[in-house]
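In: Fold the following.
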Amino acid sequence: MKLEKLRVSVAGLGLIGQVHLVNYLSHPNVEVVALADTDPERRAGKLNRLHGNLDEFTKEPIALGEFRSYEDPFKMCEDKDIDIISVCLPTDLHAAVTLKALENGKHVFCEKPPALTSREAIRLTVTAEAMGKTLMFGHVLHFWAEYVEAGKIIESKKYGRSLAASFARCSSRPAWSIGGAEQGWFGNPERSGGVAVDLHIHDADIAVWWWGRPQEIDASGAFIGNMPSVIHSRWRFRDGLIAQFEATWETVTTMPFYFNFKVTMERATLLFDSRNADGLQLATEDKLVSIPLKKAEAYRLEDYYFIDCILHGKPVDRCPPESSILSLDCVLEEARQIAERHRGITSV
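Out: Here you go, the predicted structure:
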C-alpha cells in the first residue's frame, strides 16, 4: 500500500531544528513545505554555522528556496497546507506554538521540555486528544542505543531488581543561541528554565521511563548569577531504589560535554560514559563486557518513529506525553527546592 506524503514544517532553525530538518528531508513519506525562524540569514539558507553539544548538525548549506518562509511561527500554524509542525523554538515558546498548531489541526512534534509549567503541558495533551492529533515530546534518549538496551536489561530483571543508580550530564553554559551564553535565551532562566528544565530533564526522563514516579525528591544546587546552573539531586522510589543525579552548566567555555549513568542491580552493574569508547558495559561476578549495539542516529530514529505513528494511526507508546509531563513535574520540584534553599542562603 502506498502511503501518503505528510507535509511538514519546522519552527525554529537553531541547532536542534537543523537536525530535525535534515531528518525530515531524508524521509520518503515527508515533504518539507515551510520553515519559520526570526533570523533572516537562517531563512535564507545559512544553516551550517552552528555548533553545540551535538554531533548531528548540518555541515553543508541547505537550499531553502523551495520552502515557504515565515518569520512568525504562529502565522505558520495557520497555514492550511501543513500537516505537521516540528517545534524547535526557545523553551518559553514551546507551549504557545504547540497549542496554536494543535488548535489549527496539525500533528505536533515538540522538542523537550514540553513547557515551562506542568499546567501548560497538560493543556497540550488535552488539546491533542480533543483534536484527534498526534503529539510527541522530543526525549531523544528513548531512541539512544545505550539507554534503550539498558532499559531492556533493567526491565527483564535478569540480574535482579535495581538497587541504586547515578546519572551525570555536564557541559559549559550553552552559547549556541543567538546572543551567546549571557544574552541568548538560554541565559535567561525565565525563558530556558535553567539547567534543570533544559539539560537535567534528559536524565530525569530516563529515570521515570525505567522506574516510574519517585516517592521522594531531595535537591540542592547552585546559582551562577541569577541562573540555576548546578543540580545535585537524590530520588527515592517506592521499592527502595535510590537514584542520584548531577547536572551542571559550568561557567568556563572549555568544559567538555559528557553524560553517564551507572545502575546497580542485585547481580550485575550497568555502566555507560560518553567519554568511554567501550560504550554500554555490563559488570557481573566473573567478567566485564561491552554490549554490542547497532549504532544509529537517535534523532533520526525519533523523527521517523513520530512520522510512523501518524502514517499508521499508532499511539506514541515509546515516548508517551504523560511520561514527559511527569519528568517535567520532577525537575520543576527540584528547581523549586534549589531556589528555596538559594533564597535561604542569600538572605543570611
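
In: okay, CA-based contacts and neighbour counts for the rest of this
Out: Fine.

In: residue contacts, residue 214?
Out: Taking C-alpha atoms under 8 Å, 6 or more residues apart in numbering as the contact definition, residue 214 lies against 208, 235, 236, 237, 238.

In: Not counting sequence-adjacent ones, nearest residue to residue 186?
Out: The shortest distance from residue 186 to any non-neighbouring residue, by C-alpha to C-alpha, 6 or more residues apart in numbering, is to residue 192 (5.2 Å).

In: separation between that neighbour and residue 85?
Out: Going from residue 192 to residue 85 by C-alpha to C-alpha, to the nearest Å gives 21 Å.

In: which of these two has more neighbours?
Out: Higher neighbour count among residue 192 and residue 85: residue 85, with 26 against 23, using other C-alpha atoms under 10 Å.

In: ok, and the more buried one, which helix or strand is that part of?
Out: Per DSSP states H and E, residue 85 falls inside strand 84-87.

In: so residue 174 makes contact with residue 180?
Out: Yes. Taking contacts as C-alpha atoms under 8 Å, residue 174 lies within contact range of residue 180: 7.3 Å.

In: which residues are in contact with both of those two?
Out: Residues touching both residue 174 and residue 180 (C-alpha under 8 Å, 6+ apart) are residue 187.

In: okay, the two: which has more neighbours?
Out: A count of neighbours by other C-alpha under 10 Å puts residue 174 above the other of residue 174 and residue 180, at 20 against 14.

In: what residues are up against the more buried one?
Out: 52, 180, 181, 186, 187, 249.

In: Contacts only, for residue 233.
Out: Residue 233 makes contact with 217, 218, 219, 220, 244, 245, 246, 334, according to C-alpha under 8 Å, 6+ apart.

In: Any buried residues in stretch 234-246, and which?
Out: Residues of stretch 234-246 classed as buried: 234, 235, 236, 237, 241, 242, 243, 244, 245, 246 (neighbour count, 16 or more other C-alpha atoms under 10 Å).

In: which residues touch the host helix or strand of residue 96?
Out: Assessed by DSSP H and E, residue 96 sits inside helix 91-103. Helix 91-103 has contacts (C-alpha under 8 Å, 6+ apart) with 73-74, 77-78, 85, 87-88, 107-108, 110-116, 120-121, 124, 127-128, 131, 133, 190-193.

In: One more, please, to line up against the first structure:
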Amino acid sequence: MVKIGIVGLGFMGKMHYGCYSSLDNAKIIAICDIDENRFKNTGETAGNIAGAEGELDLSDKTLYTDFDEMVEKEDLDGISICLPTYLHPEYTKKALKAGLNVLCEKPMALSTELCEEMVAAANDAGKRLQIGQCIRFWPEYVKLKEMIESKEYGELKVLTFQRLALTPTTGWQNWYLDGNKSGGAALDLHIHDSDFVQYVFGMPKAVVTTGMTGPTGDYDHMVTQYRYDDDKVITAEGGWMMQASWGFEMSFNAVFEKATVSFDVTKDPMFRVCPADGDQFTPDVLPGTGYSQEIAHFVNAIAGEDVPEITTSQASKESVRLVLAEKESAKTGSKVEL
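Out: Prediction:
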C-alpha cells in the first residue's frame, strides 16, 4: 500500500484526494493546509472540471498546518503538492530532500531556472518527480495521439485547441490574479495545450503568438501557432477572461486526410469522429479523467510497477520554456525560435 500525503486542500487538493481514494493500492495518511478552515469547510472549493465537489470525510486522516511537521512525523511514500505555483519549487525540494516521491501540480514553476533546481533535487534524492500535466493522460487526448501516430485516418493536416475559462477568483489570497505568482492564464491554463503539442510533436521550431494582458497583469488570453518543418497547422488558444456565466471550454478539432475528429466538453456527445466514409461515431477511450489516470500512474510507478514513460520532469520544464517563448512572441510581436 502506497502511503500518501497531500499539501494544499483547495480545488486541486480535493481532486487529488478523490483520485487517490478510488485506488486500491494507495492510502491517504495525512493532509496539510495552512488554513485550518479548509479542514472544516471542505465543500466550499470548486473548479472548472467536475470531480472535487462535496464534503470530505477527514476523520481518519492526520491533519497538519505545518508542512515540515507532517513530513517529519509521517511515514509517507509520496506526496501531492497542490499549492500555488510560486510555492512549487520550495515545497517540492523540501519533500524530495525528505526522501519522498513528489507529484507536483502544473505548471512546474515560474521559470526554467526554478524548474532545473527541482529536476536536480529529484536526481540528487533518487526519487520520482512527476508534474501534473494531466492532458497527456486525458482519455480523449490519449486517443487523439494514437490516431495521429497510427495514421488511421491518414496524415494530420490541421489541429486546433481551445481552453477558455472565467477569471479565477477562488484561490488562496487570490493568488491566481497576481501574475508574479501564477504566471497568468498563459502559464497556468494555456500550458496544458502547449505541453500536449510538444508531447505529440516535439518542441516546435518556432512560435508566433498574439496575446492580451488581463486582470493578472500578465498574458491572460493568447493564441499561438506552433511552427514545424512541415506544412501542418497547429494552433492553441487559451485564456481566462470569459464572463462568469460562460463556464469552461476544453476542446480540440483535428483535420486528418480521411476524418475530422472533435472533442468539446460543452457538447453532447463530447467526442466525435467524422470519417470521410460513413456516419460519425464516438470511439472508446480509457475510463476516468486525466486526473485519475495521472495519479494512478504516479502511484503505480512509486509502487515499483513497470509504467510507460508518459511524462518526465525534464519534459515539464520544456513546457514552461515553450510557454515563456510564447509570452516573448506576444510581447515582441515577432516569431520566437526555440
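
In: Just the buried residues of the contacts of helix 91-103 of the first structure.
Out: The neighbour count (16+ other C-alpha under 10 Å) marks 73-74, 77, 85, 87-88, 107-108, 110-116, 120-121, 124, 127-128, 133, 192-193 as buried among the contacts of helix 91-103 of the first structure.

In: re earlier: what mean distance separates the strand holding residue 85 of the first structure from the matching residues in the second structure?
Out: Superposed on the second structure, strand 84-87 of the first structure shows a mean distance of 0.7 Å to its aligned residues (mean C-alpha distance after the TM-score superposition for the first structure).

In: which residue numbers in the second structure go with that strand?
Out: Using TM-score structural alignment, strand 84-87 of the first structure lines up with residues 78-81 of the second structure.

In: again, but for stretch 264-275 of the first structure
Out: With TM-score structural alignment applied, stretch 264-275 of the first structure matches the range 255-266 in the second structure.

In: Any buried residues in the matching stretch, and which?
Out: By neighbour count on 16+ other C-alpha under 10 Å, the buried set for stretch 255-266 of the second structure is 255, 256, 257, 258, 259, 260, 261, 262, 263, 264.

In: number of nearby residues for the closest residue in space to the last one that isn't next to it in sequence?
Out: Using C-alpha to C-alpha, 6+ apart and skipping residues adjacent in sequence, the residue nearest residue 264 of the second structure is residue 251, 4.2 Å away. Each residue near residue 251 of the second structure was counted by other C-alpha under 10 Å, and the total is 23.

In: And residue 251 of the second structure, which helix or strand is it part of?
Out: Counting by DSSP H and E, residue 251 of the second structure is part of strand 248-256.

In: Give me the packing partners of that strand, helices and strands only.
Out: Here strand 248-256 of the second structure touches strand 156-166, strand 259-264, going by 3 or more C-alpha pairs under 8 Å, 6 or more residues apart in numbering; DSSP states H and E.

In: mean shift between that strand and the first structure?
Out: Mean for strand 248-256 of the second structure is 1.3 Å (mean C-alpha distance after the TM-score superposition for the first structure).

In: ok, which stretches of the stretch 151-300 of the second structure are strands?
Out: For the stretch 151-300 of the second structure, the strands defined by DSSP state E, counting those that start in this stretch cover 156-166, 206-213, 219-227, 233-242, 248-256, 259-264, 271-275.

In: Kindly reformat those as JSON lines containing distance to residue 95 of the second structure.
Out: Below are the strands of the stretch 151-300 of the second structure laid out as JSON lines (distance: least, C-alpha to C-alpha, whole Å):
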{"stretch": "strand 156-166", "distance to residue 95 of the second structure": "32"}
{"stretch": "strand 206-213", "distance to residue 95 of the second structure": "34"}
{"stretch": "strand 219-227", "distance to residue 95 of the second structure": "31"}
{"stretch": "strand 233-242", "distance to residue 95 of the second structure": "31"}
{"stretch": "strand 248-256", "distance to residue 95 of the second structure": "32"}
{"stretch": "strand 259-264", "distance to residue 95 of the second structure": "37"}
{"stretch": "strand 271-275", "distance to residue 95 of the second structure": "39"}
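
In: among the contacts of residue 214 of the first structure, which recur in the second structure?
Out: Using both residues aligned by TM-score structural alignment, their matches' C-alpha atoms under 8 Å, the second structure keeps these contacts from those: 208, 235, 236, 237.

In: Run through the residues that contact the aligned partner of residue 182 of the second structure in the first structure.
Out: Aligned by TM-score structural alignment, residue 182 of the second structure pairs with residue 192 of the first structure. Counting by C-alpha under 8 Å, 6+ apart, residue 192 of the first structure makes contact with 90, 91, 92, 116, 185, 186, 198.

In: Look up how far residue 173 of the first structure lies from residue 192 of the first structure.
Out: 12 Å.

In: Sort out which residues of the helix of greatest length in the second structure are buried, please.
Out: When the second structure is parsed with DSSP state H, its longest helix is helix 313-332. Along helix 313-332 of the second structure, these residues count as buried under the neighbour rule (16+ other C-alpha under 10 Å): 313-330.

In: just stretch 90-103 of the first structure next, same as before
Out: 90-95, 97-103.

In: tell me the two of these that are most distant?
Out: For these, the maximum inter-member distance is 20.2 Å, found between 90 and 103 (C-alpha to C-alpha).

In: residues touching residue 338 of the first structure, list them.
Out: 219, 220, 221, 222, 228, 231.

In: can you rerun that using 10 Å?
Out: By C-alpha atoms under 10 Å, 6 or more residues apart in numbering, the contact list for residue 338 of the first structure reads 196, 218-223, 228, 230-233, 332, 344.

In: again, but for residue 19 of the second structure
Out: Contacts for residue 19 of the second structure (C-alpha under 10 Å, 6+ apart) come out as 13, 26, 51, 52, 288, 289, 291, 292, 293, 294, 295, 296.

In: What's the match for the fourth one in the first structure?
Out: Just to be clear, that refers to residue 52 of the second structure. Alignment note: residue 52 of the second structure maps to residue 57 in the first structure; criterion TM-score structural alignment.

In: Now do the same for the closest residue to that match other than its chain neighbours: helix, strand or coil?
Out: In space, and not counting its chain neighbours, residue 57 of the first structure is closest to residue 19: 5.3 Å by C-alpha to C-alpha, 6+ apart. Secondary structure state of residue 19 of the first structure, per DSSP: H, G, I helix; E, B strand; the rest coil, is helix.
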